[in-house]
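> Pasting the sequence and the predicted model now:
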Amino acid sequence: MTEAPTKEATRQATRIDGKAEAERLRLRIGGEAARLLALHGAAPGLAVVLVGEDPASQVYVRNKGIATRAAGLVSVEHRLPVSASQADVLALVATLNADPAIDGILVQLPLPQQISAKAVIEAIDPAKDVDGFHPVNTGRLWTDGGGLVPCTPQGCMLLLAGVRERLAGLNALVVGRSSIVGKPMAALLLAADCTVTVAHSRSRDLPALARQADILVAAVGRPAMIRGDWIRPGATVIDVGVNRIDAGQGKTRLVGDVAYDEAVPVAGAITPVPGGVGPMTIACLLRNTMIAAGRRRGWGELDL
């Protein structure tokens, strides 16, 4: 007679559906954009600057344009050749800074080697910096808030809010310390009253750190680095990694930084890759554009 599986053996983590959550956010943004258009005769405007012909960047820019227009916002794209100089990009940024119809400016990274990303980011008006990378917005994130928050960490926090009623007092581990994800993620978790540890390539005994975490955010860019036996039972796992690996027969597939199949029986909730954090990033870009428009144009703080 076959023994019935135990409850522990059959437990499966809640799959955090970032695609569905992003769609709900886009619908709220679309409704608010329509209201603003009817009330003020104008819609928020997002300008995206693409330098060169990087294939991945072209896909990202196209998808951002589609999502922007679908939500009822104004989408403007500026494409410069790969030979463009830093002065060319800075001149375009200055023009967009001065354009009253543009509420958000995004310069697609990476940039060609002759252009300093740091110089370009710092040239963007912080009030229009919808990526949230300007030093002014970084400083506000770590101090009193009120700035524009980087899109991917912002999306992670919205996903966390959907599965965790209270974050205060929880132990959070952020694996990765980039300025785009790891550091701002840590700041947001601290602001939510979590006890935060940031791990990186020189951290000792990473598995032991992971096993203490109620919330684990993986953002290192290494496929399946976080193993299932690293995860604390019932923990919430947010996988930011997007890694393309060989799937055989000349095909590839996307995987995260977490060994998903190993993690599912252990975690309480987990984001898949794809379909987890990724869709939230573009939705939060639109959210930031709306917030920037409300502040710049005197429409007030928009509840999104």
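Now that the structure is in, tell me what you want to look at.

> Going by C-alpha atoms from here, please, whenever you check contacts or count neighbours.
Noted.

> How about the contacts made by residue 61?
Residues near residue 61 by CA atoms under 8 Å, 6 or more residues apart in numbering: 48, 50, 108.

> Check the burial of residue 231 by counting its neighbours.
Residues lying near residue 231 (other CA atoms under 10 Å) number 28.

> Please name the nearest non-neighbouring residue to it.
Excluding its sequence neighbours, the residue lying closest to residue 231 (CA to CA, 6 or more residues apart in numbering) is residue 211, at 5.1 Å.

> and the comparison structure, right after this:
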Amino acid sequence: MSRCRNKVCKQVGIDTIGQNFNESCSQCEIEEYVKELNSDPSVSGILVQLPLPEKYNSTQICDLVSHEKDVDGIHPLNMGAMARHEEPFFTPCTPKGIICLIKSVCPVIKGKKATVIGRSNIVGMPISLLLQKELATVTLCHTYTQNLRDEISTADILVSATGCPYLVEGDFIKRGAIVIDVGTQFIEDQSRKSGKRLVGDINFQSVKTQAGYVTPVPGGVGPMTISMLMDNLVLAWKRSNFKHAKEEIEALEASKREFMFSGSISMDHNNFLE
């Protein structure tokens, strides 16, 4: 994913800085680097590539990223805004891409029954919040959900993000449903040179005969995630430049007011002398 992301950034003219830390680096060193990026005006967006090794506190590192540069949209302020059905500073890339995919074939989500499998902070939780904002009736399923198949079978919209290969079969799906497969996992495949193959949560071949629309793995949600990241980066750049321009204008206006104020005092003084 990171190679594809960097390639697309280069294609659209966005400069990237990739900082790789080996496991000998301390939590403190990584946090200090994030703080440096926060204060660097030449940096518009910051993305922490997850998952991090277990020795690091990922939440603490991600929370340090300024919400104004959190182009991944996982800062608590962004997540909190979504929970309140308000406009976040940035919408998380994958959920944002999923909503775009759904709306491309179903412009009005209002009143639809949506089932989301997986409750991660990166996909499951935010996409359920975005679907609620669109006035869908949302069921959020997880490891302890009973009768998962029943929840799937009544969904007009199904989003699965678990990383469990072939969790969903075609006979689970409501006919005509929109099925979004976010899960990715490698399985053994001796016919491939690498000996493995990337698959999703959805058994694509069996589901495509039942669903109205279904995204493949690979080549489905992944490209949309990268597209939404580019969208967030451009938005961050615009805001940053507008903010700096606004600050310069305000400074100029303040200087102008100070000059006019000084001039008025001087005129009054001359009039007094007369």
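Received it, and whenever you're ready, just let me know what you need. These numbers were taken from a predicted model, which means no experiment stands behind them.

> still on that earlier bit, check the alignment and tell me where the residue nearest to residue 231 of structure 1 lands in structure 2.
Using TM-score structural alignment, the partner of residue 211 of structure 1 in structure 2 is residue 153.

> Count the neighbours of that match for me.
Neighbours of residue 153 of structure 2 (other CA under 10 Å): 17.

> what's near enough to touch the residue nearest to residue 231 of structure 1?
230-232.

> Grab the longest helix from structure 2 for me.
What stands out as the longest helix in structure 2, according to DSSP state H, is helix 221-273.

> Does anything pack onto that helix? Which helices or strands?
Helices and strands touching helix 221-273 of structure 2, by 3 or more CA pairs under 8 Å, 6 or more residues apart in numbering; DSSP states H and E, are helix 2-12, helix 93-105.

> change it to 6 Å
helix 93-105 (3 or more CA pairs under 6 Å, 6 or more residues apart in numbering; DSSP states H and E).

> And the contacts of stretch 163-183 of structure 2?
Contacts to stretch 163-183 of structure 2, defined as CA atoms under 6 Å, 6 or more residues apart in numbering, come from residues 149, 153-154, 156-162, 184-185, 200-203, 206-207, 210-215.

> hang on, the earlier thing: and which of the contacts of residue 211 of structure 1 is nearest residue 285 of structure 1?
Comparing these against residue 285 of structure 1 with CA to CA places residue 231 closest, at 30.4 Å.

> The closest one maps to what in structure 2?
In structure 2, residue 231 of structure 1 lands on residue 173 (TM-score structural alignment).

> Would you confirm that residue 127 of structure 2 contacts residue 95?
Yes: taking CA atoms under 6 Å as the definition, residue 127 of structure 2 is a contact partner of residue 95 at 4.9 Å.

> report the angle between the axes of the longest helix of structure 2 and helix 93-105?
Interaxial angle, helix 221-273 of structure 2 versus helix 93-105 (axes from the mean of the first three to the mean of the last three CA atoms, to 10 degrees): 110 degrees.

> Report the contact partners of the most centrally placed residue in structure 1.
The residue lying closest to the centre of structure 1 (CA atoms, centre = their mean) is residue 152, at 0.9 Å. Counting by CA under 6 Å, 6+ apart, residue 152 of structure 1 touches residue 281.

> same check, this time on residue 196 of structure 2
Per CA under 6 Å, 6+ apart, neighbours of residue 196 of structure 2: 187-189.

> out of those residues, who's nearest residue 236 of structure 2?
residue 187 (37.6 Å).
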